[in-house]
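Q: Return a 3D structure for these sequence lines:
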Amino acid sequence: MTLAVARIDGPRVAIASDTLLTEHDKPLPIQNGVVKSCMVPGDICVSFCNSPETAGKALQEFVARYPRGAGFADVIAFFEKSSADTGNDYLIAFSSPARVAKIAEGKYTPSLSKTQWIGDRDAYEAFQFYAGRKKKRPQQGRAINAAMFMDELKDSPASDLYSAMRNVVLDRSVPSAGGFVTTISNRDNGFRYSVYSDMLFDWPAGEPEEYEFAYTDKISLQVSGENAKFSIAQISPGYMGLNLVAYYFSKARKLFFFHGDWIGLPLHCEVFENIPPAEIHYVLNRFIGQDLGWLLTILSPQAADAYLDQVQGIETPGSKLAFLCEANTFPPSAK
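A: Presented below is the predicted three-dimensional model:
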């Protein structure tokens, strides 16, 4: 199964989905998954659930028929027919103006909801519980995660969607979702993969498992054992609308690269072992055969110094954490 969730906030729209594939109700290895969202001409992002093969063919047909994109009515009609023919459900996000359409069982049903989803209902219920902090997170009592998104625009819902989805894919009681969390969001000129780095820090000493972390808590986060240097990052091409994405485990130095053809679903995964952070973009460029201006920031958690209640320039001190930037391809911010 699948879970894909899209959300609109003003002019911004983002989509988060899992990459899990199953065979005979058994999960396949993480590298055998697929990215379940595809950017197509017209500043449109299409997510699917059910069959990657038939969804991939439908997306290729759409691009061939509408190489410069299509209007809302034509897009809906095309994917309604595909849904009826294949049994796939689709979640279609439009960049400008921001809009999301859900097609299920061959039919588009208009909705005023800012959040829409396709896939497994149990997985979406878990997503809602995690989003509302009504369910114990998989790492609760052992670790606290801190996910940093590098260049999301104001009001982008990408980080909020990721924060709930990351727990769904880790939840062993939700077998219908798993793998990586793919996050895509719109900019003023279309869609692109988000760039994030998700780190694990130790559970605060002396706090019970029921403890709910808040950024205003006056604590200094530490790292040790399994959490030391652990992070996972999503890496995007620097160009809009390219259906290529990579994931990197900082502690294992392992790189997973999902790709297909230039305009189709990323149905294939290459795994690269023992890749230092500073070499990630070189490895990807060599594999592709050209420089795609990869956007990445690889962070690894570090133990913070003792907490200081008085910090010059900070009126309301909050939590303290430390991390090391092991690689970064973003240019310096303009002053």
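
Q: hey, let's count contacts and neighbours off CA atoms from now on
A: Fine.

Q: you'd agree Asp43 is up against Asp188?
A: No. Asp43 lies out of contact with Asp188 (CA atoms under 8 Å); the separation is 9.8 Å.

Q: between the two, what contacts are shared?
A: 95-96 (CA atoms under 8 Å, 6 or more residues apart in numbering).

Q: Between those two, which is the more surrounded one?
A: Asp43 (23 against 12; other CA atoms under 10 Å).

Q: Would you mind measuring from the more buried one to Gly241?
A: 8 Å (CA to CA, to the nearest Å).

Q: Mind listing the shared neighbours of the two?
A: In contact with both Asp43 and Gly241: 190-191, using CA under 8 Å, 6+ apart.

Q: just so I have it, where are all the helices in the stretch 101-250 of the chain?
A: With DSSP state H, counting those that start in this stretch applied, the stretch 101-250 of the chain shows helices at 121-131, 158-170, listed in chain order.

Q: Out of those, which is closest to Glu152?
A: helix 158-170 (7.6 Å; CA to CA).

Q: Counting by contacts, list what that closest one packs against.
A: strand 3-9, strand 12-17, helix 121-131, strand 143-149, strand 182-187 (3 or more CA pairs under 8 Å, 6 or more residues apart in numbering; DSSP states H and E).

Q: Alongside the first, I'd like the structure of this one:
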Amino acid sequence: MTLVVGRVAGPRVAIASDTLLTGPGGQALPFQNGVIKSCMLPGDVCVSFSNSPITAGRAFKEFADTYRAGASFNEVVTFFERSSHSTGNDYLVAFANPAKLVKIADGKRVSSLSKTQWIGDQTAYSKFRSYETRHQPRAQNGRAINGALFADDLPGSPASDLFSTMRNVVADRSAATTGGFVTAVTNFDNGFRYSVYSDMLYDWPSGRPTDYEYLATDAVAFTATDENASFAVAQLSPAYIGLNLVAFYFTSAKKLFFFYGEGNGIADRCQVFRDVSATSICATLNDFVRTDLEWLLLITTPRSLDGLQPTPTIKTPGSQFSLFCEANTFPPSNGAGQQAKPTYRVINLEGLRSR
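A: Just a heads-up that it's a prediction; the model follows:
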């Protein structure tokens, strides 16, 4: 099964989904046997599916062959209504400019005023809503707290918020219909591409109960030891807009999963690379695809303070994070000799509440 959730926020639209595929009897297949369930198509369109990756892949190829220069809004919706009717697939169609989101189920467009749309398993979406509204505790409560650092989150983009919730659904072992990696796709001014994030685990602050709710103004120093130290999962993307290529990297295991497809179609194939250092990721991927795709990545890992003490005096309330940057390929200058400053956001602190 599947869960895909999309959201529009002003000029921005983002989609988060799992990558799980199941075998006979509903058994979850390994990470490398999954599929990327969002596909970027001509005309600044990103279409996600639930049900069959085979028939969805055929539909995406037919669309790309038929509308090489893109299609009108009505043509896109009509095409995927027909595909839904003939295949039984549901689709979530996102438009980059202007930002729009359309759900197609049972062969028809679903009319809704909601800024959030979803397709896939109803039970999984119920868990998504429970995590988002904080009515369900995270699986790692009491043991770890996660913080995800997004390198390219544009102002107002819902990508990091959707990811923050979806990661908990995928990690929830009782949500058997979802699993694998969490993909996050967002629109930029000229189309769609995958987001760049590093999802880290920090130690649960000592002496705090599992149901403790943090305030955004709490002065807490977050560090990582034992199994949390140096652990992160990162998503990285080509710099080029509209490429259906995405990779995921486990920092502790130095394991790299690269998802790709045929002819820039649905990314339904996966190449696994082992013993890859963070600084070798770009070379490894470029050697495999035989071209330089100018990969965008930010690989950060949580660390201990290594004997150092937290800042003795904090002038304003807030949190302190101990992390190490393993690799960063974002441009060092903006073309005018000045240092570029990507938007870095630490999000998804468990139980975080603002006053």
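
Q: Once they're superposed, tell me the TM-score.
A: Overlay of the two chains. TM-score (TM-score structural alignment, normalised by the length of structure 1): 0.97; 332 aligned residues with a CA RMSD of 1.1 Å.

Q: Does Val233 of structure 2 touch Thr183 like I think?
A: No. Shown here, Val233 of structure 2 and Thr183 do not form a contact pair, counting by CA under 8 Å, at 11.5 Å.

Q: So between the two, which is more surrounded?
A: For the pair Val233 of structure 2 and Thr183, the greater number of neighbours falls to Thr183 (26 against 22), based on other CA under 10 Å.

Q: And the more buried one? What does it align with in structure 1?
A: Using TM-score structural alignment, the partner of Thr183 of structure 2 in structure 1 is Thr182.

Q: Now do its match against Leu324 of structure 1, distance only.
A: 24 Å.

Q: again with Asp171 of structure 1
A: Taken as CA to CA, the span from Asp171 of structure 1 to Leu324 of structure 1 is 28 Å.

Q: The two: which is more packed in?
A: Neighbour count, other CA under 10 Å: between Asp171 of structure 1 and Leu324, Asp171 has more, with 19 against 11.

Q: Apart from its chain neighbours, what residue comes closest to Phe48 of structure 1?
A: Once flanking residues are discounted, Phe48 of structure 1 sits nearest to Tyr90: 4.6 Å by CA to CA, 6 or more residues apart in numbering.

Q: helices and strands around the helix or strand hosting that neighbour, which ones?
A: Secondary structure from DSSP states H and E places Tyr90 of structure 1 in strand 89-94. Applying 3+ CA pairs under 8 Å, 6+ apart, we find strand 89-94 of structure 1 packed against strand 3-9, strand 12-17, strand 44-49, helix 72-86, strand 99-104, strand 115-119.

Q: which residues in structure 2 does the third one align to?
A: The one in question is strand 44-49 of structure 1. The aligned range for strand 44-49 of structure 1 is 45-50, by TM-score structural alignment.

Q: Mean deviation, the matching stretch versus structure 1?
A: Following superposition, stretch 45-50 of structure 2 is found to deviate from structure 1 by 0.2 Å on average (mean CA distance after the TM-score superposition for structure 1).

Q: got the contact list for that stretch?
A: 1-4, 37-41, 56, 89-96, 119-120, 191-192.

Q: quick one: which of the helices and strands packed on helix 158-170 of structure 1 is nearest Pro266 of structure 1?
A: So among these, strand 182-187 is nearest, using CA to CA, at 11.4 Å.

Q: Packing partners of that closest one?
A: Against strand 182-187 of structure 1 (3+ CA pairs under 8 Å, 6+ apart) you get strand 12-17, helix 158-170, strand 190-193.

Q: wait, doesn't Gln32 of structure 2 sit right on Gln271?
A: Yes. Using CA under 8 Å, Gln32 of structure 2 is in contact with Gln271, at 7.4 Å.

Q: rewinding a little: wouldn't the match of Thr183 of structure 2 be in contact with Ala14 here?
A: No. Applying CA under 8 Å, one finds Thr182 of structure 1 not in contact with Ala14, separated by 10.4 Å.

Q: Could you verify my assumption that Asp122 of structure 1 touches Ser173?
A: No. The criterion here is CA under 8 Å, and Asp122 of structure 1 misses it with Ser173 at 9.6 Å.

Q: so how many other residues sit close to Lys110 of structure 2?
A: No, residue 110 of structure 2 isn't Lys; it's Val. So Val110 of structure 2, with other CA under 10 Å, has 11 neighbours.

Q: Trace the residue nearest to Phe48 of structure 1 over to structure 2, please.
A: Using TM-score structural alignment, Tyr90 of structure 1 lines up with Tyr91 in structure 2.

Q: for that match, what are its contacts?
A: Applying CA under 8 Å, 6+ apart, the residues near Tyr91 of structure 2 are 47-50, 80, 84, 103-105, 119.

Q: Between the two ends of stretch 207-219 of structure 2, what distance do you get?
A: Note: stretch 207-219 of structure 2 ends 15 Å apart using CA to CA.

Q: er, stretch 262-280 of structure 1 actually
A: 20 Å.

Q: Check stretch 60-77 of structure 1 too.
A: Per CA to CA, the first residue of stretch 60-77 of structure 1 is 16 Å away from its last.
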